[in-house]
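**Student:** Predicted structure and sequence below. I'll ask about it afterward.
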Amino acid sequence: MSKQNFLVEETNRSVRIDKLLAELNEEASRSQVQSWIKDGFVKVNGETVKSNYKCQPDDQIEWEIPEPKELEIEPENIPLDIVYEDQDLIVVNKPKGMVVHPSHGHQSGTLVHALLYHCDDLSGINGVHRPGIVHRIDKDTSGLLVVAKNDQSHERLSDMLANKEIKRQYEAIVHGAISHEKGTIDAPIGRDQNDRQKMAIVQDGKPAVTHFVVKEVFDRFSHVYCELETGRTHQIRVHFRYIDHPLVGDPKYGQRKTLDVSGQALHSRKISFQHPTTDETLTFEVDAPEIFQEALETVKRMS
């Protein structure tokens, strides 16, 4: 159980307490915060309140964050496309539609369930429900992920990721004909103030930079390669929405009228980094899945 104290300032006058606390803790959804308030984990000036309480300047909020209940994960015999493996790490080509790690909405069929069946020596730094997971890609994004098999490798890979030493290249199909050959999107990303389940470009968000090269341009679509300088949640999806070229098929940030590709047309195609133990430079590349290739053929025919 961790405790936090927060003094309400004038800028948060009349803001609902559940909204304010959800903004303060990016890992918590508004519904989670509401359940904590209902269970008495939140007090204002020493008194319990309801979720719709309107905060006032100088309110003293005491907030106890309960420890998350650990999920019991049973290994599952799910086929994996292993691109590379040694005693320190695994590079896997994650299929479209697979969630990376368990959560309360996805308690089976994840990449972690499959990895635990494949091997029992994953790093424990991220706890029992994210063993070995150094970085993530969205459920409907396919492609390359690096998984650590011990804590030493995990720490080194995490440091490289933080220091921008792991190079990741994605490919995407976006709406609209992009008129230039390449570009950089530099816009901070944070929680959408109107929808906690989405990210958005916000002034006080975390720095986010995406570089892109236009590979092909069609009448109403473009095929792009993207390189991440940072790794914010939904970064490519949010950035291309921001420049009015949302990803094809994106259910959160895309257009209502789009191609049916079972989620966003986004693929993690290439990754390059130094081996955490040997310092050898490793580079891996995988083709986009068939549904992505078919979508490319479709937009070509539509041109």
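**Tutor:** All right, it came through fine. No experiment lies behind these values; they were computed from the predicted model shown. Residues are numbered from 1 along each chain as shown.

**Student:** can we go C-alpha only for contacts and neighbour counts from here?
**Tutor:** OK.

**Student:** show me the residues around residue 147 that make contact.
**Tutor:** Contact analysis of residue 147 by C-alpha atoms under 8 Å, 6 or more residues apart in numbering lists 89-92, 122, 132-135, 154.

**Student:** quick one: which helix or strand includes it?
**Tutor:** Element membership for residue 147 (DSSP states H and E) is strand 142-148.

**Student:** Beyond that strand, next helix or strand please.
**Tutor:** The first helix or strand that comes after strand 142-148 along the chain, using DSSP H and E, is helix 151-162.

**Student:** Mind listing what's buried along that following helix?
**Tutor:** Within helix 151-162, the residues that count as buried by 16 or more other C-alpha atoms under 10 Å are 151, 153-158, 160-161.

**Student:** Tell me what angle that helix forms with strand 142-148.
**Tutor:** Angle between the axes of helix 151-162 and strand 142-148 is 130 degrees (criterion: axes from the mean of the first three to the mean of the last three C-alpha atoms, to 10 degrees).

**Student:** What lies in contact with helix 151-162?
**Tutor:** Contacts of helix 151-162 (C-alpha under 8 Å, 6+ apart): 88-89, 123-125, 132, 134, 147-148, 166, 276-277.

**Student:** one more time with 6 Å
**Tutor:** 123, 148, 276 (C-alpha atoms under 6 Å, 6 or more residues apart in numbering).

**Student:** Can you tell me which of the residues you listed has the most neighbours?
**Tutor:** residue 148 (29 neighbours; other C-alpha atoms under 10 Å).

**Student:** ok, second structure coming up, stack it against the first:
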Amino acid sequence: MNLEADVQSKFLPVPDAVVGQRADAAISKMLGISRTQAAEMLEAGEVLRQGASVGKSDRLQATDVIEVLLVEKVSGLEVVAQDVGELKVIFQDDHIVVIDKPSGVVSHPSQGFVGPSVPGVLLARGIQLSTSGAQERQGIVQRLDVGTSGLMVLAKSERAYSVLKQAFRDRNVQKTYHALAQGHPEPLQGTIDTPIARSTKHDYKFTISPDGKPSVTHYKTIEMLPAAALLEIGLETGRTHQIRVHMSHFRHPLVGDPLYGADPKLASALGLDRQWLHAVKLGFQHPISGAELEFESEYPTDLKLALDRLREVTFRF
């Protein structure tokens, strides 16, 4: 491994939702990484405030501007073999592999993220992906946010990669999510059709913009709960942070997502340290045989516990 590196800086104002929180918890939410990964960055001196390293237990203030040092190897981003037991392989053959991704695992290696990646987990298990695409994205035909859990399909053969990429472009893949949103949406079901672009103020966020890419989200209320609603969400497009941005724009941010305006007190009361969002169903034609495939995923433990607590316990927040 080439140890020479380019170091770049990302400057992040502290969002109101994390003011006063410990640095490890705040950085985790600001960057969309696990608290353990945020702590590792802090311990490595990769997070600065006014030029000085920030400690894990330091509290962030509203006036702070945090500098995050991003280290990228000159040789490019590398896939590092690292197994994560919680990641499940649901199906595989010679052409595709379908997985159930846990929160905290990034879809592919990316600048500034030091934790495990989906290709790295599969590499550790001896599962070879297609060589199409950039080195760190080989075999990747779709992505989930690091804090989002659920179903993903990856390509193992070159033909499967080409066909699946086109299927996603043509919107021929059925992607269904369940999300817990703050408040009670009105109407109970509908479509959010607003373009999304990268924020000009914060390069780690996305926002509604007339200059953005077309983005279409369909939602339907499954269950009304105290202070929140469980929604079924279908995507026509697959923009980065699409569900999170659209629901925030709709004034119903996802529970556990302070980056897009959620109440941190509610997340704390439910024991959540990430957005309540899970990819529950994935349907598509097999890229080689043409067979119709559909897969489903159960809620992971943290989301199930939060939902059960909201159903059964009366609390103040």
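**Tutor:** Done, it's in. Quantities reported herein were computed from a predicted structural model and do not represent experimental measurements.

**Student:** The strand holding residue 147 of structure 1 vs structure 2, average distance?
**Tutor:** When structure 2 is overlaid, strand 142-148 of structure 1 sits 0.3 Å from its aligned residues on average, using mean C-alpha distance after the TM-score superposition for structure 1.

**Student:** which part of structure 2 lines up with that strand?
**Tutor:** Counting by TM-score structural alignment, strand 142-148 of structure 1 lines up with residues 149-155 of structure 2.

**Student:** counterpart of residue 117 of structure 1 in structure 2?
**Tutor:** Using TM-score structural alignment, residue 117 of structure 1 pairs with residue 124 in structure 2.

**Student:** Also residue 254 of structure 1?
**Tutor:** In structure 2, the residue matched to residue 254 of structure 1 (TM-score structural alignment) is residue 261.

**Student:** number of nearby residues for residue 143 of structure 1?
**Tutor:** Neighbourhood size, residue 143 of structure 1 [other C-alpha under 10 Å]: 26.

**Student:** quick one: contacts for it?
**Tutor:** Residues counted as contacts of residue 143 of structure 1 (C-alpha under 6 Å, 6+ apart) are 93-94, 267-269.

**Student:** same thing with residue 133 of structure 1?
**Tutor:** Here residue 133 of structure 1 is in contact with residue 147 (C-alpha under 6 Å, 6+ apart).

**Student:** can you do 7 Å?
**Tutor:** Residue 133 of structure 1 makes contacts with 147-148, as judged by C-alpha atoms under 7 Å, 6 or more residues apart in numbering.

**Student:** Aligned counterpart of it in structure 2, please.
**Tutor:** The alignment partner of residue 133 of structure 1 in structure 2, by TM-score structural alignment, is residue 140.

**Student:** Please report the distance of its match from residue 108 of structure 2.
**Tutor:** Residue 140 of structure 2 is 8 Å from residue 108 of structure 2, where distance means C-alpha to C-alpha, to the nearest Å.

**Student:** next one: residue 132 of structure 2
**Tutor:** Distance, residue 132 of structure 2 to residue 108 of structure 2, using C-alpha to C-alpha: 14 Å.

**Student:** what do you get for residue 203 of structure 2?
**Tutor:** For residue 203 of structure 2, the distance to residue 108 of structure 2 equals 19 Å [C-alpha to C-alpha].

**Student:** When the two are compared, which one has more neighbours?
**Tutor:** Using other C-alpha under 10 Å as the criterion, residue 203 of structure 2 and residue 108 rank with residue 108 on top: 24 against 11.

**Student:** wait, what's in contact with that one?
**Tutor:** With C-alpha under 7 Å, 6+ apart, residue 108 of structure 2 has these contacts: 117-119, 136-137.

**Student:** which residue in structure 1 lines up with it?
**Tutor:** Using TM-score structural alignment, the partner of residue 108 of structure 2 in structure 1 is residue 101.

**Student:** tell me which element that match is part of?
**Tutor:** Here residue 101 of structure 1 sits in a region with no helix or strand, counting by DSSP H and E.
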